[in-house]
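Peer 1: okay, here's the prediction I keep looking at, along with the sequence it came from:
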Amino acid sequence: MYYLIYAVVPSGKVGDVIRATESAGSYGGTVIHGKGIGRTPKRFLRFEVEPMRDIVMIIVQEAKYKDVSQAIYSHLDMAEEGTGIVFAEVLDQVEGLVSQSKR
């Protein structure tokens, strides 16, 4: 069984997420750039500034799921407000995934 871990983090923190996943034995991922809309935008000189977000998606084997998600959570200090969120979902079927061991 595999899990798809999502890490939604402020723009510029993708490298931190990747380092955290590597420290837990997972390598690779996919990044999607987005814009957060959950909070009222901040104002700067009469302009609204929307927080930019990056979504890092990592597929991991069940045995690595907790280690990888916890590594992301603690490495990015996600207990602090505004630092991001990490969550996962179970994948029923995965095809074409290369081994997760570092080459």
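Peer 2: Cool, got the structure. Owing to the predicted nature of the structure, the values given are computational and were not obtained by experimental measurement.
Peer 1: C-alpha from now on. contacts and neighbour counts both.
Peer 2: Noted.
Peer 1: ok, residues contacting the one helix or strand residue 66 maps to?
Peer 2: Assessed by DSSP states H and E, residue 66 sits inside helix 62-75. Under the contact criterion C-alpha atoms under 8 Å, 6 or more residues apart in numbering, helix 62-75 has outside partners 1-3, 5, 7, 16-17, 20-21, 23-26, 79, 85-87.
Peer 1: of the residues you listed, buried ones?
Peer 2: Neighbour-count burial (16 or more other C-alpha atoms under 10 Å) applied to those gives 2, 3, 5, 7, 17, 20, 21, 24, 26, 85, 86.
Peer 1: helices and strands around the strand or helix carrying the fourth one, which ones?
Peer 2: When secondary structure is defined using DSSP H and E, the element that contains residue 7 is strand 2-10. Under the contact definition 3 or more C-alpha pairs under 8 Å, 6 or more residues apart in numbering; DSSP states H and E, strand 2-10 sits against strand 52-61, helix 62-75, strand 85-91.
Peer 1: another structure for you, compare them:
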Amino acid sequence: MGNMYYLITIAKREYGEDFIEFFYESGVHSLTAALCEGTAQKKTLDLLGIEKTEKIMLSAVVPGSLAARLLRGQMRTMQIDVPGNGISFTIPLQCAANSLSLQYLTQGQKTEQNEVMEMEENRFSLIVVIAQKGYTELVMEAARSANAGGGTIIHAKGIGEKNAAPFFGMSIASEQELIYIVSRQRDEKNIMHAIMEKAGSKQDRVVAAFSLPVNQVVGLRSLLDD
């Protein structure tokens, strides 16, 4: 599985249909879409008189050669590297459950044996923070204090929690937020430490934070211009 990658693209919601069409025309027919939000600071939004930025997150499993073409294509065709348009990155896929799973994930794609995605490995990381609803700004303030840029919020629910509050004999799942932060790898530990130190508490405001290796990223120029 060393030549397969999980490609994640986060863009403005109004560009969603254009990005989906781009992926379909590029041979990617198995896509997962999720609506999410940007993490611009509240004082900035208030100053501009706008609400939180709505985003769409598209993800797919693709072989290395196609991943490289998709990243280049998003810069040329979708102009994702223009500040504010979005970000796209790849994470190495370790394994699939079986051949049927891989066929579903890569349906319609042409794969080649031993293909390699040429790039500088592991310069970046994807930090995933699981926090209780309402604490995203606190998390991002802590992250920015350790040199993080922006992030993306995905609304979720905790499932199977041992301490979930009972309601008429049923366990009620807590509302949570997943916060995705792409960072330089050298900043990753400091960012996670700052989040747990400043935003974590005995009240479980931040449930967990972990990171995944990102081997190539396009968009978000402030991150790449280093």
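Peer 2: Sure, I can see it. The model shown is predicted, which means the values in this text are computed figures rather than measured ones.
Peer 1: ok, back up a step: could you redo the helices and strands packed on strand 2-10 of structure 1 as CSV and give each row distance to residue 41 of structure 1?
Peer 2: Output for the helices and strands packed on strand 2-10 of structure 1, formatted as CSV (distance: least, C-alpha to C-alpha, whole Å):
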stretch, distance to residue 41 of structure 1
strand 52-61, 11
helix 62-75, 25
strand 85-91, 18
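Peer 1: of all the ones you listed, which one is nearest residue 100 of structure 1?
Peer 2: strand 52-61 (7.7 Å; C-alpha to C-alpha).
Peer 1: stretch 42-60 of structure 1: which residues count as buried?
Peer 2: 51, 53, 54, 55, 56, 57, 58, 59, 60.
Peer 1: contacts only, for the first one.
Peer 2: So that's residue 51 of structure 1. Residue 51 of structure 1 sits in contact with 10, 35, 36, 37, 41, where contact means C-alpha under 8 Å, 6+ apart.
Peer 1: which one of these is nearest to residue 99 of structure 1?
Peer 2: Looking across those and measuring by C-alpha to C-alpha, the closest to residue 99 of structure 1 is residue 10, at 28.8 Å.
Peer 1: and the aligned partner of the closest one in structure 2, how far from residue 199 of structure 2?
Peer 2: Under the alignment (TM-score structural alignment), residue 10 of structure 1 maps onto residue 132 of structure 2. Computed with C-alpha to C-alpha, to the nearest Å, the distance linking residue 132 of structure 2 and residue 199 of structure 2 is 11 Å.
Peer 1: could you do residue 192 of structure 2 as well?
Peer 2: For residue 192 of structure 2, the distance to residue 199 of structure 2 equals 10 Å [C-alpha to C-alpha].
Peer 1: equivalent analysis for residue 147 of structure 2, please.
Peer 2: Distance, residue 147 of structure 2 to residue 199 of structure 2, using C-alpha to C-alpha: 16 Å.
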